[in-house]
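Asks: Generate coordinates for the sequence data below:
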Amino acid sequence: MKREFRYSETKDVSETYITPTDVKQYVFCPRVTYFTRVMHLKPIMGSQQEAGRQSHNNVAALERRRKRPLKSELPFIVREREFEKSLESERLGVRGRIDLLLVTDLGEMIPVEIKMMTSHRGQVLFDHKYQLVLLGLLIEDTYGCIVRRGIVHYLNDEKTVIVPFTASLKRRTEKIVNRIREMLHTESMPEPRRECRGHPIGCGFADRCRE
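Replies: Model prediction:
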């Protein structure tokens, strides 16, 4: 029996703002961003994916109560922390929300993404890295500072991964933003990721991709 896809409430294709989630999805597979932003479809999530999403929605409140968002010892002193910080960059045409923004005693600003999942053998997942870098670029444009690193904290295995932000990584992230914007303009369906051609893996658009 064929599964039916739900349509997203956002149906204005002229909406040009791009989000860090768009970038994360595009790096995972460009078609995911196409289905969500151009066709305005919602993925069909399995029970594990749904549980993960609901858990993520409760993370900020949970961590706020715990007063200590990261169990791992960090190589700097945290002076301030702010949860669910919304930012926007007109230069990039990007808006997004940071799970946790840290400010060190030296004034360094560090974005933190909290993931209700397991790390990749103690390392950051590829798509999460680019999502995090875009959050760093949002901070740079908003506060006029340089963001040199970010953090992804994986709750399932309590791994805190510090990601250095190199100039080349920032440039690649901006190129991805431009590719997404071009896709929104042309409405052309991109190729799927090579690993799942014919066999989409862990994707809520698997049935749609096979059509």
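
Asks: okay, CA-based contacts and neighbour counts for the rest of this
Replies: Fine.

Asks: mind listing what the closest residue in space to residue 46 that isn't next to it in sequence touches?
Replies: Among residues not flanking residue 46 along the chain, residue 204 sits closest, at 7.8 Å (Cα to Cα, 6 or more residues apart in numbering). Going by Cα atoms under 8 Å, 6 or more residues apart in numbering, residue 204 touches 43-46.

Asks: Buried ones among the residues you listed?
Replies: Those of those that meet the buried threshold are 43-44, by 16 or more other Cα atoms under 10 Å.

Asks: and this one, so I can compare the two:
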Amino acid sequence: MILVSHIRQFVFCPRILYFYTFCDIKPVYPEYVSSGSQYHNKQNELFKNRKFIKFKLPIIKAYSNLYLQDSSMQGVADLVLECQNEIIVAEFKNQNKPILNKGTKMQLIAYSKLASKHFNKPFFKIMLICSNNLKFKIFDINSDDLAQFNSTIDKINKMLNQELFPQSCASIAACMQCEFKNYCDDRE
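Replies: All right, here's what the predicted structure looks like:
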């Protein structure tokens, strides 16, 4: 079963998922991981009193840290907004502007697929929320995004089934922030 958080990591660099899955290594996490955890904890505390009115969406109910699972994936979504005719999954990011990268998009599509099954409602959008005053941006999901997601899942399953050490597509800058950089022979 694929952890949804591993989808984002796989897009960043497929070797991260390989190291987590097949190697008995205790990674040393960069400092930003700790600050991100603190940010998420604060958002969870603030969630109790939020109404999300500024989103201007027909929200029926908001769910924080919702565990979602099907036969192939599992994970905990930061925020799921159940609206009248759709669900919208949101991710809290400890950044100044809601900038969506490919890994986060794939992660949010995975949560959206799981939430869609859970609530029996379609999804058409995903959302990034950043800063404590809920700066946000809603992104539409199209058929190309879904095809890219399916391709990513196929690549993950192929790597997991074949247990082959994957090529790295990461940049040197990405490698410098990786928790497994000391175990990967491609960078100095």
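
Asks: can you list the contacts of residue 204 of structure 1 in TSV and add distance to residue 99 of structure 1 and secondary structure?
Replies: As requested, the contacts of residue 204 of structure 1 are arranged in TSV below (distance: Cα to Cα, whole Å; DSSP: H, G, I helix; E, B strand; the rest coil):
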residue	distance to residue 99 of structure 1	secondary structure
43	22	coil
44	24	coil
45	22	coil
46	24	coil
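
Asks: rewinding a little: the residue nearest to residue 46 of structure 1 corresponds to which position in structure 2?
Replies: By TM-score structural alignment, residue 204 of structure 1 lines up with residue 179 in structure 2.

Asks: Would you mind measuring from that match to residue 16 of structure 2?
Replies: In this view, residue 179 of structure 2 and residue 16 of structure 2 are 8 Å apart by Cα to Cα, to the nearest Å.

Asks: Residue 9 of structure 2 too?
Replies: Per Cα to Cα, residue 9 of structure 2 is found 6 Å from residue 16 of structure 2.

Asks: Pick out whichever of the two has more residues nearby.
Replies: residue 16 (20 against 16; other Cα atoms under 10 Å).

Asks: May I ask which helix or strand encompasses that one?
Replies: Residue 16 of structure 2 belongs to helix 14-22 when elements are defined using DSSP states H and E.

Asks: Let me see the contact set for the spatially most central residue of structure 2.
Replies: Nearest to the mean C-alpha position of structure 2, by Cα atoms, centre = their mean, lies residue 107 at 3.4 Å. If you count contacts by Cα under 8 Å, 6+ apart, residue 107 of structure 2 has them with 4-5, 7-8.

Asks: how near is it to residue 100 of structure 2?
Replies: Taken as Cα to Cα, the span from residue 107 of structure 2 to residue 100 of structure 2 is 11 Å.

Asks: which element is the residue nearest to the centre of structure 2 on?
Replies: helix 102-119.

Asks: List the buried residues in the next helix or strand after the helix holding residue 16 of structure 2.
Replies: Using DSSP H and E, the helix or strand that follows helix 14-22 of structure 2 in sequence is helix 31-47. Within helix 31-47 of structure 2, the residues that count as buried by 16+ other Cα under 10 Å are 39-40, 43-44.

Asks: swap in stretch 155-163 of structure 2?
Replies: Under 16+ other Cα under 10 Å, the buried positions of stretch 155-163 of structure 2 are 156, 159-160.

Asks: Give the helix, strand or coil label for residue 81 of structure 2.
Replies: Here residue 81 of structure 2 is strand, with the state taken from DSSP: H, G, I helix; E, B strand; the rest coil.

Asks: Show me what it lines up with in structure 1.
Replies: Under the alignment (TM-score structural alignment), residue 81 of structure 2 pairs with residue 102 in structure 1.
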